[in-house]
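Participant: Fold the following.
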Amino acid sequence: MNQIIALKGIVPGGLTAHAAPAPSRPQIAAITTEIRLLSACGEIRQAWTELAARAIEPNLFFEPDFALAAAQHLIAFRNVAVLLAWQGAAGTPQRRLLGLIPCFPRNRLFVPDELIGFSDPRIFNGAPLLDAAQAQAVLAAMLSLRRGWVLEGRGLVLRQIDMASPLIAPIRRAAEALRLNTTLSPANPPIRPRYGVPTPNDIEAMQHALARRGKLELVEARSRTELRDAIEILLAMEASGPKGRAGKAVLQDTREVGFLRAMTRALARCRQSRVALLTLDGRPIAGALVIGRAKDGWLYMAARDEGEAPFFPGQVLLALMRQAAPDRTILQPVPPASGPDAVGFGEIRLSPRATGKPRDLAGRARAALRRGLRLPPARAAG
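Facilitator: You can find the predicted model right below:
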């Protein structure tokens, strides 16, 4: 039984009865669905955090500390909808959040509607949060929404998905049960060797070259105060380089810098942000912000002193960070990352096996036009 709380005052219709369970088995609470704006999800923060801890694939970018800070500060996140899957009656201690997919609906005239998983350059991993024990059931509930509502849910597109993700198997099983086609499309093209990219031997040589010029030191923030100060140094370093001269530095955009400060403060409370500086005689020459849990972290931001660019201080810094914590991986999401820590991403598309008869196409066109009058606001740029 599915239930949706629609956006913009849309009132859902009646509920559909479901078959009663066999008397010999305990009754399992039905999975219900709900849609709300991301910015309105602060009140479910506790349930959201618990789901993130049980997710089949943890994803920092869709957890409260990152996503709520983004919704507060960034225009691109302002109108993001979140499709939620719940189990248990509202207001009861047994109620649990089982699934969360940030998305935009796409309604098209002559092809089936789709749920488009939200993607943004600031999000390196597009995996939705799904309860590990019920991932397939949650997907089936989310993709079986009632016809004629704002999210028809007969198709699903997820972008920036790790092609080795544990999500792939339950997505395929759910699609097969619902008679949907599944297409996996790797997004990262093969990486060609490039001239000028430093090898590990080059980095080691540059580290020794820098050390001959002065005292080379890796400085990592250990407290929240140190982390805040290191973030400001990193921002200033970026603003003094090419991005600053082009007007594209984070420090030059009040929304971006507000988000980054709020996000790193929130992540610092749960030890999910790591900031390190490389100093030469006490002067910062490179900095890096890594976000994520202890084992795996994403290189979210990096900057260097352009005067030291011939010595590759950024690469030297990352090498020293890996040496300081060999059990912690620093993931780099996009090319030219081609080493063992690079992650290959792609797109997963679930699409109906729809007929192309003229009568069906005409019916879909009429339904899409009716729904077009009551869609959520269009995505804003930024």
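Participant: switch to C-alpha atoms for all contacts and neighbour counts from now on
Facilitator: OK.
Participant: in the stretch 1-150 of the chain, which spans are helices?
Facilitator: For the stretch 1-150 of the chain, applying DSSP state H, counting those that start in this stretch gives helices covering 45-54, 64-73, 135-142.
Participant: Alongside the first, I'd like the structure of this one:
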Amino acid sequence: MSGLQKLEGRDIRANRFRETLAPPEYRAVFHPVTAIDTGLVEAWKDLAREASEPNIFYEPWFLRPALDQFDHHPDLRLFLLWAGEPGASRLLALLPIGPASHFGRWPVPHVQNWLHHNCFLGTPLVRHGYEQLFWEQLLSALDDCDWPGFLHINGMTIGEPLDRAMRAVCGAQRRRCDLVHSEARALLQSELGPDAYLSENVRGKKRKELRRQAKRLDELGAVTYAHRTGAEDIDQWIDEFLELERRGWKGFGGSALDSAGQTRTFFRDALLGAARAGQLERHDIRLEGEPLAMLVNFHSGRGSFSFKTAFDEAFARFSPGVLLQLENLRILDNPAIAWMDSCAAEDHPMIDSIWSGRRHIGRFSIELKGLSRRAIFHGLRLGEDLMGKIRGREIFDPTERQQ
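Facilitator: Coordinates of the predicted model:
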């Protein structure tokens, strides 16, 4: 029997089991990623508009190109929670999830949400008000299926509604739920305007240096700053971005988007999809019409995500990437956007020096029912705790400071 057939049978058993635990109107299913139709996409879009926590990385225009281009486990599924009959009711939650044979470098089987190298957030898409129901239904379905090990949620926001609901459900069920890694990345969120924010967060000497660099750049020729939210000239713009990034250190290291056909196609399809959805924002600085720095942002609800940036390293002495980020501060004047996630690594030397806010992102390991599963979970956690003590590693949980 194939993996697909096994999982189809697993879905049926999980649905039967859940009928005794939840109101009959709610239906949870594991949906094949190869069977996404127009009806599901429309319900998915509606869910994203009403999500408790925006996450563009799990919206259809971003996730579907990723599924098309990047490798994933053949048993990867979309966990879907419906308000009633699947496909004929409101979609309440969605999470790409599947089995994994390794946990980091360790050969430990488990279940986890799906991420890839260009996916910077793994928070599930859940309709506002259904956070606890989502975790109850997800954990019940996983308890009843035959995927091995424990549940690992990677890249989820810490201290926000879905984290709080997860901990509440696990606490009520006496189920271990451990934060096993956390990091803080730059976040732009303020009631101040762009100029006031810059003055408050960047020291005067640095601001003076940036003004000097901008003036020296102007002396080289006509410098233009552009901001686009539509699809005008998007194909040419994408080509320019890919070339600009490829000419830099990422290109030499083989990690540029243009270094492989899969990432090149994914990037183009994602931007075109975001443009059609009205969620794309593009910035660039040009010298005599040639791009010096380019930036891609994606918007969702009241949130925004700074996805990718590239700059011409031949002009590094003018800091075009930083100058472009100063233009990006104008998002503070947009009343429709409350915050922007940098999607950057922790302690990023450039963006951390401009944005003062921090967003905490974590990885959680959650116990599932079954003797063998619990043995795997407790054995792994014991090993992780031991290695953490040896290396002197501490995991910061900002929710403990709030209590």
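Participant: Just give the TM-score of the two.
Facilitator: Scored against TM-score structural alignment, normalised by the length of structure 1, the superposed chains reach a TM-score of 0.77; 338 aligned residues with a CA RMSD of 3.4 Å.
Participant: could you redo the helices of the stretch 1-150 of structure 1 as TSV and give each row mean neighbour count and distance to Pro102 of structure 1?
Facilitator: Shown next, in TSV, are those (neighbours: other CA atoms under 10 Å; distance: least, CA to CA, whole Å):
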stretch	mean neighbour count	distance to Pro102 of structure 1
helix 45-54	17	13
helix 64-73	21	10
helix 135-142	22	12
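Participant: and the ones you listed as CSV, adding distance to Pro128 of structure 1?
Facilitator: Formatted as CSV, these follow (distance: least, CA to CA, whole Å):
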stretch, distance to Pro128 of structure 1
helix 45-54, 10
helix 64-73, 12
helix 135-142, 10
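Participant: which stretch among the ones you listed comes nearest Gly99 of structure 1?
Facilitator: Among the helices of the stretch 1-150 of structure 1, the nearest to Gly99 of structure 1 by CA to CA is helix 135-142 (6.3 Å).
Participant: That closest one corresponds to what range in structure 2?
Facilitator: Helix 135-142 of structure 1 corresponds to residues 131-138 of structure 2 when matched by TM-score structural alignment.
Participant: Distance of Pro284 of structure 1 relative to Glu238 of structure 1?
Facilitator: Per CA to CA, to the nearest Å, Pro284 of structure 1 is found 12 Å from Glu238 of structure 1.
Participant: higher neighbour count, these two?
Facilitator: Glu238 (25 against 22; other CA atoms under 10 Å).
Participant: I'd say the more buried one and Arg245 touch.
Facilitator: No. Using CA atoms under 8 Å, Glu238 of structure 1 makes no contact with Arg245, being 9.8 Å away.
Participant: quick one, helices of the stretch 151-300 of structure 1?
Facilitator: 168-177, 200-213, 224-239, 242-245, 254-269.
Participant: Tell me which of those helices lies nearest to Pro121 of structure 1.
Facilitator: helix 254-269 (12.4 Å).
Participant: Buried residues, the closest one. List them.
Facilitator: Residues of helix 254-269 of structure 1 classed as buried by neighbour count (16 or more other CA atoms under 10 Å): 255-260, 262-268.
Participant: Which stretch among the helices of the stretch 1-150 of structure 1 approaches Asn107 of structure 1 most closely?
Facilitator: Of all the helices of the stretch 1-150 of structure 1, helix 135-142 comes closest under CA to CA, at 16.5 Å.
Participant: Now do the contacts for Glu85 of structure 2.
Facilitator: 25-27 (CA atoms under 8 Å, 6 or more residues apart in numbering).
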